[in-house]
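Pasting the sequence and the predicted coordinates here, then a few questions.
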Amino acid sequence: MNELADTLHREINACTICAHHLPLGPRPVVQFSAKARILIIGQAPGTKVHKSGVPWDDDSGDRLRDWLGLTKDAFYDAQKVALMPMGFCYPGKAKGGDAPPRKECAPQWHDRILALLPKNRLTLLVGSYAQAQYLPQTRKTSLTDRVKNGEHISDALGPAIPLPHPSWRVRMWMGRNPWYQNEVVPRLQKQIAERLS
C-alpha cells in the first residue's frame, strides 16, 4: 500500500461523522489500494460484515464472487480489487431490511479513494444506491434495463457496469431474467479475468 492510501485508510478508520446515527457505532468497512484494477461500489455493510469487519463477508458476497468468477483470495487482495460501499458503516434496520446507506459517506470519502485508483480500472456498480449516485441519467430506467444495457458512462467514473444487488432477493429476479446468468455473467467474468491477467 502506498503512503497516500495508507494515510487515507487511517482517516477512514477514525471517521465518526455520522456516529450518532449508527445503532452499532462506527466501523468503516472498505478495501482499496493504488493498484486495484477492479472497483466494486456496493451498498453498505450488514450486521455480519459489521461484526467481522470484512467487506462482503456474507451470502451476498459469496453470490457476487460467483458472478465475478473470483476466489476469496483474489477478491480480498486489495492490490487487485477495491471495495467501496456507498456507506462504510452498518446503517441500522428499516422496514423490510437494512436502512439505506448513510448519505455522509460518499461525499466525504469517495472522491479521495477514486483519485488513488488507476484510471483504466473496471468499475462495477452493485445495486440501486450506487447506480443512483453514479448513473443519475438512468434513474428512470429499471434495474433490469440498466443491467441488460451493459456498460454505461458515468461522469464521475467513466465506464461503469451496473449489476443487481446479490442479496437472497435476487434469485427471483434471476429466475425471470435467465439472460443475466447466461450472457452477462460469462461476459463479466471474461472482463474481470482480462483486467487481472
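Looks like it arrived, so ask away.

use CA for all of it now, contacts and neighbours both
Will do.

In space, what's closest to W168 - neighbours in sequence excluded?
Leaving aside its sequence neighbours, W168 sits nearest to S60 (C-alpha to C-alpha, 6 or more residues apart in numbering; 7.1 Å).

Go through stretch 59-73 and flag the buried ones.
Judged by neighbour count (16 or more other C-alpha atoms under 10 Å), stretch 59-73 contains these buried residues: S60, G61, D62, R63, L64, R65, W67, L68, G69, L70.

repeat for stretch 3-20
With burial defined by 16+ other C-alpha under 10 Å, the residues of stretch 3-20 counted as buried are A5, L8, H9, I12, C15, T16.

try stretch 29-37
V29, V30, Q31, F32, S33, A34, K35, A36, R37.

just stretch 124-134 next, same as before
Neighbour-count burial for stretch 124-134 flags L124, L125, V126, G127, S128, Y129, A130, Q131, Y134 (criterion: 16+ other C-alpha under 10 Å).

try this one next to it:
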Amino acid sequence: MSDQIRVEEGEDNTLDQLFSEIRQCRYCEPGLPLGANPVIRGKSSARVLIIGQAPGTRVHESSIPWHDASGKRLRQWLGLSDDVFYDEGRIAIMPMGLCYPGKGRSGDLPPRPECAPRWHHAVLEQLPDIQLTLLVGQYAQQYYLPDKPKTLTQTVQEWSRWLPEYLPLPHPSPRNTLWLRKNPWFEQDVIPELQRNIRLLLPDVIRE
C-alpha cells in the first residue's frame, strides 16, 4: 500500500469519525418536531460540495439527502445521474441545518441556526479537494457570501462573481417553479455554466 493511499484512508477515517459524531448530535432536538436525524455525506476525495437548506420530511425519513422532487430537479440542473450524484467520493452534501426543522406557514421553517457554526468548519477541514461549492438557496448564500446583494435573484444573476469557489443557485423546490418561469436567464445562462464546471471537475462520470 502506498503512502498516498494510507493518507487518504486516514483522512476518510477522520471524516467518518466526525460524521459519526454529527449523526449522534442531539443539540437541537428539543426544538425539532420529528426529533434529530442529522443528514450529511461525503468522502475526503469529493470535489464538489452541495450546501442546501435543511432536510424535508422525506429526507428525514430516508436519511438520503435530496431524495425528493427538489433533488430530482437539482440532478437535472447538474446533468448527473442518481448514481453519480450519490457517489460520496465525488460529491459531498452538507445542508445549513442538518435536521428537519419543522413546518412553517409557507413551507418548512428555516434551518436551525446552530448547525452551521457548530459543524461546517470542522467538516470543511476534512474535505481538502473541494473545487466548487454550490450554494443552494438564500440561507447558504447569506452564510457563505457575506457581501452578496440583498436578494437571491440578484445574487444568482451575479453568479460569475463568485466563481471558481462558489456558484449560487435558487432552491430547486417545486415551489420555485414560478421563479424559474419569471427568470428564464437562469436556465439559459447559469445552467450551462453549472454543467460546464461539473464536466471539468468530474470528466469521467458525466452521462452522455
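Happy to help now that I have it. Everything quoted here is computed from the prediction, not taken from an experiment.

ok so, going back, nearest to R169 of the first structure among the buried residues of stretch 124-134 of the first structure?
Lowest distance from R169 of the first structure to these (C-alpha to C-alpha) belongs to G127, with 11.8 Å.

Tell me which residues touch the counterpart of that closest one in the second structure, please.
Counting by TM-score structural alignment, G127 of the first structure lines up with G137 in the second structure. Contact analysis of G137 of the second structure by C-alpha atoms under 8 Å, 6 or more residues apart in numbering lists G52, Q53, L152, P168, L169, P170, H171.

Quick one: classify the aligned partner of D189 of the second structure in the first structure as helix, strand or coil.
The pairwise alignment with the first structure assigns D189 of the second structure to E183, based on TM-score structural alignment. Classification of E183 of the first structure by DSSP: H, G, I helix; E, B strand; the rest coil places it in helix.

Pick out the most distant pair among the buried residues of stretch 3-20 of the first structure.
Maximum pairwise distance among these (C-alpha to C-alpha): 19.1 Å, between A5 and T16.

if we can go back for a sec, which of the buried residues of stretch 124-134 of the first structure fall in helices?
S128, Y129, A130, Q131, Y134 (DSSP state H).

The last one: what's its closest spatial neighbour, skipping adjacent residues?
Think Y134 of the first structure. Of all residues not flanking Y134 of the first structure in the chain, S154 sits nearest, at 5.8 Å (C-alpha to C-alpha, 6+ apart).

Next: the second one.
Counting by C-alpha to C-alpha, 6+ apart, Y129 of the first structure lies nearest to Q43, which is 6.2 Å off, once chain neighbours are set aside.

Need the three-state assignment for that neighbour.
Per three-state DSSP, the secondary structure class of Q43 of the first structure is coil.

Please list all residues in contact with the equivalent of it over in the second structure.
Counting by TM-score structural alignment, Q43 of the first structure lines up with Q53 in the second structure. By C-alpha under 8 Å, 6+ apart, the contact list for Q53 of the second structure reads P95, M96, G97, P110, P111, V136, G137, Y139, A140.

Return the residue of the first structure aligned against the first one.
Structural alignment (TM-score structural alignment) places P95 of the second structure against P85 in the first structure.

how close does the nearest residue to its match once chain neighbours are set aside get to L188 of the first structure?
Among residues not flanking P85 of the first structure along the chain, G42 sits closest, at 4.3 Å (C-alpha to C-alpha, 6+ apart). With distances defined as C-alpha to C-alpha, to the nearest Å, the gap from G42 of the first structure to L188 of the first structure amounts to 16 Å.

What of P28 of the first structure?
P28 of the first structure sits 28 Å away from L188 of the first structure, going by C-alpha to C-alpha.

Which residues does stretch 96-103 of the first structure contact?
18, 43-44, 46, 86-94, 129.

rerun at 6 Å
A44, G87, P91, G92, K93 (C-alpha atoms under 6 Å, 6 or more residues apart in numbering).

Strands of the second structure, start to end?
48-51, 91-93, 103-104, 107-108, 132-136, 166-169 (DSSP state E).

So which bit of the first structure is the fourth one matched to?
What that stands for is strand 107-108 of the second structure. Matched against the first structure by TM-score structural alignment, strand 107-108 of the second structure falls on residues 97-98.

mean offset of that stretch relative to the second structure (after superposition)
Superposing on the second structure and averaging over aligned pairs (mean C-alpha distance after the TM-score superposition for the first structure), stretch 97-98 of the first structure comes out at 0.8 Å.
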